[in-house]
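Student: have a look; sequence and predicted model below, questions after that.
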Amino acid sequence: MKLESLALHCGYESEPTTKAATTPIYQTTSYTFDDTQHGADLFDLKVAGNIYTRIMNPTNAVLEARVAAMEGGIGGLAVASGMSAITYAIQCIAAAGDNIVSTSQLYGGTYNLFAHSFPRQGIEVRMASADDYDKLESLIDDNTKALFCESIGNPAGNIVDLEKLAAIAHKHGVVLIVDNTVATPFLCKPFELGADIVVHSLTKYIGGHGTTVGGMIVDSGKFDWVANKARYPMLNEPDPSYHNVVYTEALGAAAYIGRCRVVPLRNTGSALAPHSSFLIMQGLETLGIRMERHCENALAVAKHLQQHPKVTWVNYGALENSPYYALSKKITSGHASGILSFGIQGGKEAGAQFIDALQMILRLVNIGDAKSLACHPATTTHRQLNADELKSAGVSEDLVRISVGIEHIEDILADINQALDKVK
């Protein structure tokens, strides 16, 4: 099935007891075992089934199957937030003394995690600009566990050449992890471009309505963990924390996503509630048609802003004069999703005046809602970053970010115009 159909049908058939057409909410903490041996087999990963909702849940399983299928992966893991997804994706394969290499153009929460939290846990994060391929490669050594990037940077709007990064990572036997939140699988299929692991903030475009926080890790199932045993012993040697299981032997191609579930998720518990999965699936069903409108509206807003006398610059990858235009054709199907950034004459103060004058567009820090949203990243999402870190992340003090929604384009432009009129 195509993506639009997978989003509606994958992972669930009318369940035999009630014949419910929509995935039920399995609001339960636990699941009964047939007998003692059945419980033991479940914990030993010898049979499939449910143990405890902190680890798995039938409602979550449908969401996992749908997103994994849309990305073209072997399996998925739903967790409580996008930040949990990023944290677990790295903690699954990295420990104290290890490092990861990352592009520097990142969402503020991710940048903070990488620059401050991981180093306190003994995991070093080395960063370079997404287009400095030589620098990124030079940062990889024998203790590097992953190369990380965002397919479309938030809020920098840069589009990353995933094929080049995959080639660099695989040359050294390292996995490429891609945050595909902004692009979604409708605009970008990282696995087809060589990536190994994808993470999502389901809170954003996939949920799409600003109601529910969630995250997802998807495993391509294509990385050869056995061939890279020396770099990834945690997947190839007995795990004393889980009955000495060897994940590559027990789970084969799904070794990575299996360990994500039974180690970081099981032990630290950032579980997604089944009701949240249910709500996110309602958004997922309309993701395709919403992304069409998001991209259409965002391009119209970007072109309009380019012509406005008070606007000094506009950053949107699908504009023909954008430095990322060629990459948008190669990586993101010629689109650049629904977020754009721009600067106004008068800098930071003018940006604040503009945001304060908005009437329909909401002032908040989320992205990907059906409704249009605006924020000033330097004082909100990236407030914890110092001047050098802001520059590295691609966030200038005058940068205004708009997550363009699916309202009628004339109404969006009218609100932008009246707000710009109030800028002195």
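Tutor: Ah, there it is. Small disclaimer: the values here were computed from a predicted structure and weren't measured.
Student: CA atoms for contacts and neighbours, from now on please.
Tutor: Fine.
Student: now stretch 285-295, how far from the chain's geometric center?
Tutor: 17 Å (Cα atoms, centre = their mean, to the nearest Å).
Student: and that stretch, which residues are buried?
Tutor: Glu285, Thr286, Leu287, Gly288, Arg290, Met291, Glu292, Arg293, His294, Cys295 (16 or more other Cα atoms under 10 Å).
Student: among those residues, which lie within helices?
Tutor: Counted as lying in helices by DSSP state H, out of those, are Leu287, Gly288, Arg290, Met291, Glu292, Arg293, His294, Cys295.
Student: farthest-apart pair in these, please.
Tutor: The span of those, defined through Cα to Cα, is set by Leu287 and Cys295 at 12.0 Å.
Student: pretty sure Ala65 is touching Gly76, no?
Tutor: Yes: between Ala65 and Gly76 there is a contact under Cα atoms under 8 Å: 6.5 Å.
Student: comparing the two, which residue is more hemmed in?
Tutor: Legend: neighbour count by other Cα atoms under 10 Å for Ala65 and Gly76, higher for Gly76 (30 against 23).
Student: for the more buried one, give its distance to Gly221.
Tutor: 10 Å (Cα to Cα, to the nearest Å).
Student: columns distance to Ser117 on top of the buried residues of stretch 285-295, output as JSON lines?
Tutor: Below are the buried residues of stretch 285-295 laid out as JSON lines (distance: Cα to Cα, whole Å):
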{"residue": "Glu285", "distance to Ser117": "35"}
{"residue": "Thr286", "distance to Ser117": "36"}
{"residue": "Leu287", "distance to Ser117": "33"}
{"residue": "Gly288", "distance to Ser117": "35"}
{"residue": "Arg290", "distance to Ser117": "35"}
{"residue": "Met291", "distance to Ser117": "33"}
{"residue": "Glu292", "distance to Ser117": "37"}
{"residue": "Arg293", "distance to Ser117": "37"}
{"residue": "His294", "distance to Ser117": "34"}
{"residue": "Cys295", "distance to Ser117": "34"}
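Student: structure B:
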Amino acid sequence: MDNQTKAIDTPFGRRDAYGALSMPVYHTAAYEFDTAADMADAFTGRVLAPDYSRVMNPTVTFLEDKVRNITNAHAVVAMSSGMAAISATMLALSAQGKNIVTSRHMFGNSFSLITSSLPRFGVEARTCDLLDLEAVERNVDDNTCCIFLEIITNPQLEVADLSALAAIAHRHGIPLVADTTVIPFTQFSSHALGVDIEIVSSTKYLSGGATSLGGLVICYDTVKEFANRMKNEMLFNFGAYMTPHVAYMQSLGLETLDARYRVQAANSLELARRLKSVDGISHVGYVGLEDNPFHELAARQFGPTAGAMITIDLADRQACYRFIDSLKLVRRATNLFDNKTLAIHPASTIFGNFTDAERAAMDVLDTTVRISVGLESVSDIYEDIRQAASAR
């Protein structure tokens, strides 16, 4: 069955009492049981039934089932945000004395979690160039609990070889964990490339216009013990489960994701091509461009589309500010993959609390503007960016 069909026609776990076509929003904290034995079975996991909405809710379970059906995963856990999904994953995998091998090229808060927050609890962060497989091998040892990366880094737009990294991880008996938010899981199979745990900020493409915050942890059958820990420890002891109303909105968003994504990806490629000839823009970053150094690898791993995030480089920070302030259609906002096109200066916002030296080490440049391409006419987006780039 096609992924688009699965996104729309995954059946409910139980038939709705009123025959609703859309999964109802079960806005309730607790559930009534017929007997004490039934209650005990639900709470101990002997039967699959909701016991308390902090750990299981029918509306959230339905979204999890849809994603599991599309990805062929062993289990899916829906969390309250993308960062909640990342932090819960790292907590479930790590322990005092363990280390995480990762890159300096990633979203600022993910980097802070691994390099600042987790070390306070005795977890070491080992950063290296994930494009250098020998460097990765040197950093992995008996105490490594995972290799973690973004499939297209934000905002550096770096693409690593997932199959090669998976081979290293599996040789050492550890999982490869990938944040795949930039390319929807409807478009490619991360597990086929060796990814064991997939993390998605469902706030982005999935929500359908940035309507809600959410995150997904997608666990494949290579990490069944991890999936059990996510359910039985992370949710029970730490919380951060997705709310039912968010799950309802994101289930609807999943139904139109493919249609929206195809327009956004096509807009991004056309926009990137046109922006290469705009005066004032010194560089356009997009892995969908044929002259991009990661184009061939990205196409081999993710298929014919390259996401909806591009970067442009201008003369300096002042030029970036002037450009952003001159935009008329494109919104000055954070987030990615909204229906609306968004622009932000990463160095002064997402990475604004890092030092100049730290940003330099992460290759976050003062000259870069990140653009999340939306569903507007690509000609209208282009004209707004062109006029803003020429503002003096």
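Tutor: Arrived safely, thanks for sending. Remember, it's a predicted structure, so these values are computed and weren't measured experimentally.
Student: report the contact partners of Phe148 of the first structure.
Tutor: Shown in contact with Phe148 of the first structure (Cα atoms under 8 Å, 6 or more residues apart in numbering): Ile100, Val101, Ser102, Thr103, Leu176, Ile177, Val178, Asp179.
Student: can you report how many residues lie near the third one?
Tutor: By the measure other Cα under 10 Å, the count of residues near Ser102 of the first structure is 24.
Student: show me the helices in the stretch 101-250 of the second structure, by range?
Tutor: Applying DSSP state H, counting those that start in this stretch to the stretch 101-250 of the second structure gives helices spanning 108-112, 133-139, 162-171, 224-229, 244-275.
Student: and the following helix or strand past the longest one, what does it pack against?
Tutor: In other words, helix 244-275 of the second structure. Sequence-wise, the next helix or strand downstream of helix 244-275 of the second structure (DSSP states H and E) is strand 283-285. Counting contacts by 3 or more Cα pairs under 8 Å, 6 or more residues apart in numbering; DSSP states H and E, strand 283-285 of the second structure is packed against helix 244-275, strand 309-313.
Student: what angle sits between the very next helix or strand once past strand 283-285 of the second structure and helix 162-171?
Tutor: Later in the chain than strand 283-285 of the second structure, the nearest helix or strand by DSSP H and E is helix 295-302. Counting by axes from the mean of the first three to the mean of the last three Cα atoms, to 10 degrees, helix 295-302 of the second structure lies at 60 degrees to helix 162-171.
Student: where in the first structure does helix 295-302 of the second structure fall?
Tutor: Alignment note (TM-score structural alignment): helix 295-302 of the second structure is matched to residues 325-332 of the first structure.
Student: in that stretch, what's buried?
Tutor: Neighbour-count burial for stretch 325-332 of the first structure [16+ other Cα under 10 Å]: Tyr325, Ala326, Leu327, Ser328, Lys330, Ile331, Thr332.
Student: between those, which is nearest Ile367 of the first structure?
Tutor: Nearest member of those to Ile367 of the first structure, counting by Cα to Cα, is Thr332, at 18.1 Å.
Student: three-state assignment of Asn353 of the second structure?
Tutor: coil (DSSP: H, G, I helix; E, B strand; the rest coil).
Student: distance check, the aligned partner of it in the first structure against Pro264 of the first structure.
Tutor: Matched to the first structure by TM-score structural alignment, Asn353 of the second structure sits across from Gln384. Computed as Cα to Cα, the Gln384 of the first structure to Pro264 of the first structure distance reads 26 Å.
Student: identify the residues contacting the residue nearest to Thr334 of the second structure when sequence neighbours are not counted.
Tutor: Counting by Cα to Cα, 6 or more residues apart in numbering, Ile344 is the residue found nearest to Thr334 of the second structure once chain neighbours are left out, at 6.1 Å. Residues near Ile344 of the second structure by Cα under 8 Å, 6+ apart: Ile324, Arg332, Ala333, Thr334, Val369, Arg370, Ile371.
Student: could you rerun that using 7 Å?
Tutor: Contacts of Ile344 of the second structure were listed using Cα atoms under 7 Å, 6 or more residues apart in numbering, and they are Arg332, Ala333, Thr334, Val369, Arg370, Ile371.
Student: trace the fifth one over to the first structure, please.
Tutor: Going back to what we said before, that points to Arg370 of the second structure. By TM-score structural alignment, Arg370 of the second structure lines up with Arg401.
Student: the first one now?
Tutor: In the first structure, the position corresponding to Arg332 of the second structure is occupied by Arg363, as judged by TM-score structural alignment.
Student: its match and His376 of the first structure, how far apart?
Tutor: 9 Å.
Student: neighbour count winner among the two?
Tutor: His376 (26 against 17).
Student: wait, Leu235 of the first structure sits on Ala250?
Tutor: No: counting by Cα atoms under 7 Å, Leu235 of the first structure does not reach Ala250; the two are 10.1 Å apart.
Student: which one's more surrounded, those two?
Tutor: Each of Leu235 of the first structure and Ala250 has its neighbours counted (other Cα under 10 Å); Leu235 has more, 24 against 14.
Student: now do the same for the more buried one: helix, strand or coil?
Tutor: helix.
Student: measure it to Ile402 of the first structure for me?
Tutor: Leu235 of the first structure is 42 Å from Ile402 of the first structure, by Cα to Cα.
Student: alright, that wraps it up for me.
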